[in-house]
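In: Got a sequence here, can you build the structure:
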Amino acid sequence: MGFMADVLLLLITIIFPPFGVFIISGCSVDLLINIALTSLGYFPGHIHAFYLEYVYMQRRDYGILEPYEPAPGVYSDAINTGGRRAYGALVVEETIVA
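Out: This next block holds a predicted model:
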């Protein structure tokens, strides 16, 4: 995603936090937690959603794939890998020796 897509995601999250979480994680435990926190109060849902988006964007920019250490409180593989889904495949860099 580009800069404008990130800005749009943040604007959507300001208006309705669960929809912003749904965009990055799909239907997951993180979405259910965010819906529960938003129903408890508007600000807990925002804090949780912005934390998930921070983790997502940070890991997307660094290109983290498996094996990865899950972020605290994040249960979705889509967020923990920054949107890159390895589906259990171990990514190994090949070194060519001449």
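
In: CA atoms for contacts and neighbours, from now on please.
Out: Fine.

In: in this protein, which spans are helices?
Out: 3-15, 17-25, 29-40, 42-62, 77-80 (DSSP state H).

In: would you turn those into CSV with mean neighbour count?
Out: Formatted as CSV, those follow (neighbours: other CA atoms under 10 Å):
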stretch, mean neighbour count
helix 3-15, 14
helix 17-25, 22
helix 29-40, 18
helix 42-62, 18
helix 77-80, 23
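
In: run this one through as well so I can compare:
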Amino acid sequence: MDLVRIILSVLIPPLGVFLKVGFGKHFWLNIILTLLGYIPGLVHAIWIIARTEPVSA
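Out: This is a model prediction of the structure:
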């Protein structure tokens, strides 16, 4: 499932984060980072998806 999230994150970074954590603080942070630039949003999305421990919303 993480592979699908990463592929979706390459297309739309906030979508991958949303599928991992929902409407939490990481989702909104990713929206802001993506608006500031695609690369920061992409890096943040992949970092959130690749984390092994659960991410708190």
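
In: How close are the two chains, by TM-score?
Out: Put the two chains on top of each other and the TM-score (TM-score structural alignment, normalised by the length of the second structure) is 0.88; 57 aligned residues with a CA RMSD of 1.4 Å.

In: ok, the nearest residue to L37 of the first structure once chain neighbours are set aside - contacts?
Out: Leaving aside its chain neighbours, L37 of the first structure sits nearest to G45 (4.7 Å; criterion: CA to CA, 6 or more residues apart in numbering). Counting by CA atoms under 8 Å, 6 or more residues apart in numbering, G45 of the first structure touches P17, P18, N34, I35, A36, L37, T38, S39.

In: which residue in the second structure lines up with V21 of the first structure?
Out: In the second structure, the residue matched to V21 of the first structure (TM-score structural alignment) is V17.

In: can you pull the contacts of the aligned residue in the second structure for H46 of the first structure?
Out: Alignment note (TM-score structural alignment): H46 of the first structure maps to L42 of the second structure. Taking CA under 8 Å, 6+ apart, we find L42 of the second structure in contact with S9, V10, P13, T34.

In: go with 7 Å
Out: Contacts for L42 of the second structure were tallied using CA atoms under 7 Å, 6 or more residues apart in numbering; they are S9, V10, P13.

In: quick check, nearest of those residues to I46 of the second structure?
Out: S9 (7.1 Å; CA to CA).
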